[in-house]
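Student: need the 3D shape of this:
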Amino acid sequence: MFKIGAHMSTSKGFHKVPLNTIAIDGNTFQIFCHSPRTWKVKDPKEEDVIKFKENMKKNNISFKDVLVHSGYLINLATPNDENWEKSINLMIEELKITAKLGIKYFNVHPGSHLGKGDEFGYDRIAKALDIILEKLNNLDVVILLENVAKKGGNIGWKIEQLGEIIKRSNFQEKLGITYDTCHGFDSYYDIRNKNEVRRLLEEIEKYIGLEKFKMIHLNDSKFPLGAGKDRHEFIGKGEIGIKGFETFFSFEEIIKLPMHLETPGDDSEHAEDIKVVKSILEIKG
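Tutor: Sure, this is the predicted structure:
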């Protein structure tokens, strides 16, 4: 069964998310576990956690198909020691909540080296991940590194870079990747072309292993190939377009993975995007 959903609000409680997901015709979702623009984390209430798990089961949403996204302030590559330690501590708290909710996968952008260079960034990120996973080694949570747009000191715009981080970690079995279609398009992965999708999959297999490819962020792009702008667009209304996603969905390695929309707008607009995605699948199939 094709797994599609969107980034959902938790403002009315975690327990509302499965119900709101079904309401937009989704069967998976992504959430933040706290306000993503703050360093402060508030533990969810036990009653909310219990109802969340009940609603997941009642609505047949798999805990292994959903995703928690890290807060925006986390930068595991930063040369600033204070912010690096704060990033580690915040991610530890976020991962504890992820596990408390029973969710398997946690998504994080690798970070920016802020001018210190890729080698510095690889080691800095891998060391941070090792500190985090050493402390939380008993939790059944896998950290997914997300590919990012090619701009500034960002690390992870090439698949090879994500592989380099994983290779340097002592906890490779606890690491995997999420592929973001807009970020990839920003970084010259042209999924409108079958040969380019094959290149993407071949790079994932070569540098990481396809078994570690767990999730997809499904976003069109407001800007042309290689722009490095990181501006998401509604599915089919951007530079990737309907034909581009039709090509992307023609690969079994892609179509089997949970996909989470991070397109603009609220639940009603995500519902429209889900309709568009399903119509593309009908065209393809």
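Student: all contacts plus neighbour counts: C-alpha atoms, from now on.
Tutor: Fine.
Student: now do the same contact list for His232.
Tutor: Applying CA atoms under 8 Å, 6 or more residues apart in numbering to His232 gives the contacts 182, 219-222, 262-264.
Student: give me that answer again for 7 Å
Tutor: Neighbouring residues of His232 by CA atoms under 7 Å, 6 or more residues apart in numbering: 182, 219-222, 263-264.
Student: so which residues of this protein form strands?
Tutor: Ranges of strands within the chain are 4-7, 28-32, 67-69, 105-108, 142-146, 175-180, 213-218, 220-221, 232-233, 259-261, based on DSSP state E.
Student: okay, the ones you listed in TSV with distance to Leu200 next?
Tutor: Shown next, in TSV, are the strands of the chain (distance: least, CA to CA, whole Å):
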stretch	distance to Leu200
strand 4-7	21
strand 28-32	23
strand 67-69	22
strand 105-108	20
strand 142-146	14
strand 175-180	10
strand 213-218	11
strand 220-221	17
strand 232-233	20
strand 259-261	17
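Student: for comparison, sequence B:
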Amino acid sequence: MAPMCESSECNGRVSTRGDRYTRPIRYGVEPMRIGAHVSTAGGPLKAFERAAAVGAEAIQLFISAPQQWKAPAISAEVVAAFNDARQQAAVPVFFHGVYLINLASQDEALAPRSVDSLASYLDFGARMGVEGTIFHVGSHLGRGMDEACVAQVSRLLKQVLDRSPAESKLILECNAGQGGCIGGTFTELGLLIREAGGDPRLAVCIDTCHAFAMGYDIRTNEGCAAVMAEFERDIGLERLVAVHANDSKQPLGGLRDRHENIGDGHIGLDGFAAVMRHKAFAAVPFLLEVPGLSGAGPDIENVMRLKAIRAGIGLPPA
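Tutor: So this is what the prediction gives:
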């Protein structure tokens, strides 16, 4: 495995490799934040109250119904109030795109709608000061990820970016490999980013459950090191901006997206310790999307489990 940080002098060093995003990798400069996806029922401002209630140090939210194409409807007054609340809370915020998005669809209506939805989210994201919008690329629906599919997805990624503010990040999430989904492997994600021109606004979110379902064994220090060496080779660590922290109901390589509470699945507490111990994740927010002990979504118990792991491996609190 090639060293990710050859000496202390590499803190703040800027990568110049090809078309990769040149954000400096600054291991240990910022704390690892433990956050959660929270409901915005009652309006996006409710996200901060709900995040505080579970001890979340980072937030992910929808700004429209995730199963509908309806565009976000947020007034200028709410945008201003959201920015005030975000600054007061001093936590990073991420949007999650709607579940209907499919940039690989051959449906003449669906692909443009996907672009419209993402562009809308990135526009609001810039106005509301969020880190970026995390989304699922979509499914090739059986045709395979051939040259035409790659060309289409990369072209549509560029269309989204062309319609979006310069500060808006478009964050591709790795998937569990089910149903012809695109972006399950780091090789696929890296290819799409390169074919889309390597724009610095293209970033990646690793979902631990999805990666595990795809066969990436992150349960040991050695396994996680090998997985992240592959990520570095195919994508570049500088593009990693978020983690969806989810245990897995399914065994390694199960190709099914079944989230479990932290420590109750096949990854386990030791597996999350291995992930959090790896220096590539040192300053990356961990966002819970677990079912929760009561089935109501991310809760204080799951947040505390990750915080306990963070403390146990000697990382500072946020």
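Student: in the first structure, what stretch matches stretch 262-279 of the second structure?
Tutor: Aligned using TM-score structural alignment, stretch 262-279 of the second structure spans residues 235-252 in the first structure.
Student: equivalent analysis for stretch 205-212 of the second structure, please.
Tutor: Aligned by TM-score structural alignment, stretch 205-212 of the second structure falls on residues 178-185 of the first structure.
Student: residues touching the matching stretch, excluding its own?
Tutor: Contacts of stretch 178-185 of the first structure (CA under 7 Å, 6+ apart): 144-149, 213-221, 225-226, 230, 232.
Student: could you redo the last one with a cut-off of 8 Å?
Tutor: The contact list for stretch 178-185 of the first structure, computed with CA under 8 Å, 6+ apart, reads 107, 144-150, 157, 190-191, 213-221, 224-226, 228, 230-232, 240.
Student: do the same with stretch 113-131 of the first structure
Tutor: Contacts of stretch 113-131 of the first structure from elsewhere in the structure, counted by CA under 8 Å, 6+ apart, are 76-79, 84, 88, 110-112, 152-155, 161, 164-166, 168-171.
Student: give me the buried subset of those.
Tutor: Buried subset of the contacts of stretch 113-131 of the first structure (neighbour count, 16 or more other CA atoms under 10 Å): 76-79, 84, 88, 110-112, 153-155, 161, 164-166, 168-169, 171.
Student: what about the helices in the stretch 51-200 of the first structure?
Tutor: Along the stretch 51-200 of the first structure, counting by DSSP state H, counting those that start in this stretch, helices occupy 81-100, 118-135, 159-168, 181-186, 194-207.
Student: please work out which of those helices is packed deepest.
Tutor: helix 181-186 (a mean of 29; mean count of other CA atoms under 10 Å).
Student: check the mean deviation of the match of stretch 205-212 of the second structure from the second structure.
Tutor: Stretch 178-185 of the first structure, aligned to the second structure and superposed, deviates on average by 0.2 Å (mean CA distance after the TM-score superposition for the first structure).
Student: how much distance is there from that stretch to the middle of the chain?
Tutor: Relative to its chain's centre, stretch 178-185 of the first structure lies at 9 Å (CA atoms, centre = their mean, to the nearest Å).
Student: ok, now which ones touch the counterpart of Phe124 of the second structure in the first structure?
Tutor: Aligned by TM-score structural alignment, Phe124 of the second structure pairs with Ile97 of the first structure. Listed by CA under 8 Å, 6+ apart, the contact partners of Ile97 of the first structure are 33, 43-44.
Student: swap in Leu201 of the first structure?
Tutor: Residues near Leu201 of the first structure by CA under 8 Å, 6+ apart: Leu210.
Student: mind doing that once more with 10 Å?
Tutor: Counting by CA atoms under 10 Å, 6 or more residues apart in numbering, Leu201 of the first structure touches 159, 195, 209-210, 213, 251, 253-254.
Student: okay, these in JSON lines with distance to Ile22 of the first structure next?
Tutor: JSON lines is the format used below for these (distance: CA to CA, whole Å):
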{"residue": "Ile159", "distance to Ile22 of the first structure": "33"}
{"residue": "Asn195", "distance to Ile22 of the first structure": "35"}
{"residue": "Gly209", "distance to Ile22 of the first structure": "32"}
{"residue": "Leu210", "distance to Ile22 of the first structure": "29"}
{"residue": "Phe213", "distance to Ile22 of the first structure": "25"}
{"residue": "Phe251", "distance to Ile22 of the first structure": "26"}
{"residue": "Glu253", "distance to Ile22 of the first structure": "25"}
{"residue": "Ile254", "distance to Ile22 of the first structure": "22"}
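Student: tell me how many other residues surround the equivalent of Met32 of the second structure over in the first structure.
Tutor: Using TM-score structural alignment as the criterion, Met32 of the second structure maps onto Phe2 of the first structure. By other CA atoms under 10 Å, the residues close to Phe2 of the first structure number 13.
Student: before we move on, what about the one 3 residues further on?
Tutor: Per other CA under 10 Å, the neighbour tally for Gly5 of the first structure reads 27.
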